[in-house]
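Asks: Using only what follows, build the 3D model:
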Amino acid sequence: MKHLNEFADRRKAAAEAKQLLLKKFEKAPKPTDPEMQAKRAEREAIAAARAARQAERERIKQEERDRKLAEAAAVSEAAEAAAKALQAESSNRIARVIADEAERKAERDRRYAARKARQR
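Replies: Now for the predicted structure:
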């Protein structure tokens, strides 16, 4: 019988613990309580502010990316323009060298013709 009493005591203690838990949950504020609604509104306001800050950070990041892309495009255009200018200068220099060479050859041919004319 001793075991039977221990079992009954344990069952009784478990039932009392369950009753205490139920009372605890009954005392807990309901979702319709003004206090709970105020807390919910506060949490929603905090979440909205957090979302606004996140959107602002994303906007700033996007502006920074756009600025960097614009800078890179400007640098690329400047480098391309410099390369074209260098190529044009190089082509101009080559043209001058060819013209100078043709002029020297014409002068040499003129001197040769004058020398031959004097010999006859």
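Asks: Going by C-alpha atoms from here, please, whenever you check contacts or count neighbours.
Replies: OK.
Asks: For Arg59, see how far away the residue nearest the centre of the chain is.
Replies: Ranked by distance to the mean C-alpha position of the chain (CA atoms, centre = their mean), the top residue is Arg65 at 5.3 Å. For Arg65, the distance to Arg59 equals 10 Å [CA to CA, to the nearest Å].
Asks: Arg43 too?
Replies: 24 Å.
Asks: repeat for Glu89
Replies: In terms of CA to CA, Glu89 sits 44 Å off from Arg59.
Asks: One more, please, to line up against the first structure:
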Amino acid sequence: MVSYKQPSFEERLELARLAKQKALDKLKAKPPVDPAVLAKRKAAAEAKEAAAAEARRLKIAAREQEKAAKREADEARAAAKAAAPALDAAQQKAARDARYAARKQRKG
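Replies: The predicted model follows:
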């Protein structure tokens, strides 16, 4: 039985050169691209990019609108809080006592 023979450096170089030449020949054998097909591809790519840009623009606009709505809600909440009359200590104590009495009554 014959054992495996390691290829020499020169043999490896020759194999690499042949592989490169084969790949180059395969690339050169490819027919040239038709200009009409190339123009169609370019138009399709531009249309796709335009659609993506429009989607990004709409997404940004929606995000800005959402931020504005949240800001308005926060301002309305702050205005309502500021407009509500502040209870003094006696009123707070009376409200707390009423909650306590209601809880005691529920528990029995």
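Asks: Quantitatively, what TM-score do the chains reach?
Replies: For this chain pair, the superposition-based TM-score is 0.55 by TM-score structural alignment, normalised by the length of structure 2; 79 aligned residues with a CA RMSD of 3.1 Å.
Asks: Counterpart of the residue nearest to the centre of structure 1 over in structure 2?
Replies: Aligning on TM-score structural alignment places Arg65 of structure 1 opposite Lys67 in structure 2.
Asks: Check the offset of the host helix or strand of its match from the chain's centre.
Replies: Element membership for Lys67 of structure 2 (DSSP states H and E) is helix 35-83. Helix 35-83 of structure 2 sits 13 Å away from the centroid of its parent chain (CA atoms, centre = their mean, to the nearest Å).
Asks: Next secondary structure after that helix?
Replies: By DSSP H and E, the next helix or strand past helix 35-83 of structure 2 is helix 89-107.
Asks: List the contacts of that next one.
Replies: By CA atoms under 8 Å, 6 or more residues apart in numbering, the list of residues contacting helix 89-107 of structure 2 from outside is empty.
Asks: counterpart of Ala48 of structure 1 in structure 2?
Replies: Ala48 of structure 1 maps onto Ala50 in structure 2, by TM-score structural alignment.
Asks: Just give the number of residues close to its match.
Replies: Ala50 of structure 2 has 12 neighbours, counted by other CA atoms under 10 Å.
Asks: again, but for Ala106 of structure 1
Replies: Ala106 of structure 1 has 12 neighbours, counted by other CA under 10 Å.
Asks: Give me the distance between it and Ala99 of structure 1.
Replies: From Ala106 of structure 1 to Ala99 of structure 1 the distance is 10 Å (CA to CA).
Asks: repeat for Lys12 of structure 1
Replies: Taking CA to CA, one finds Lys12 of structure 1 at 117 Å from Ala99 of structure 1.
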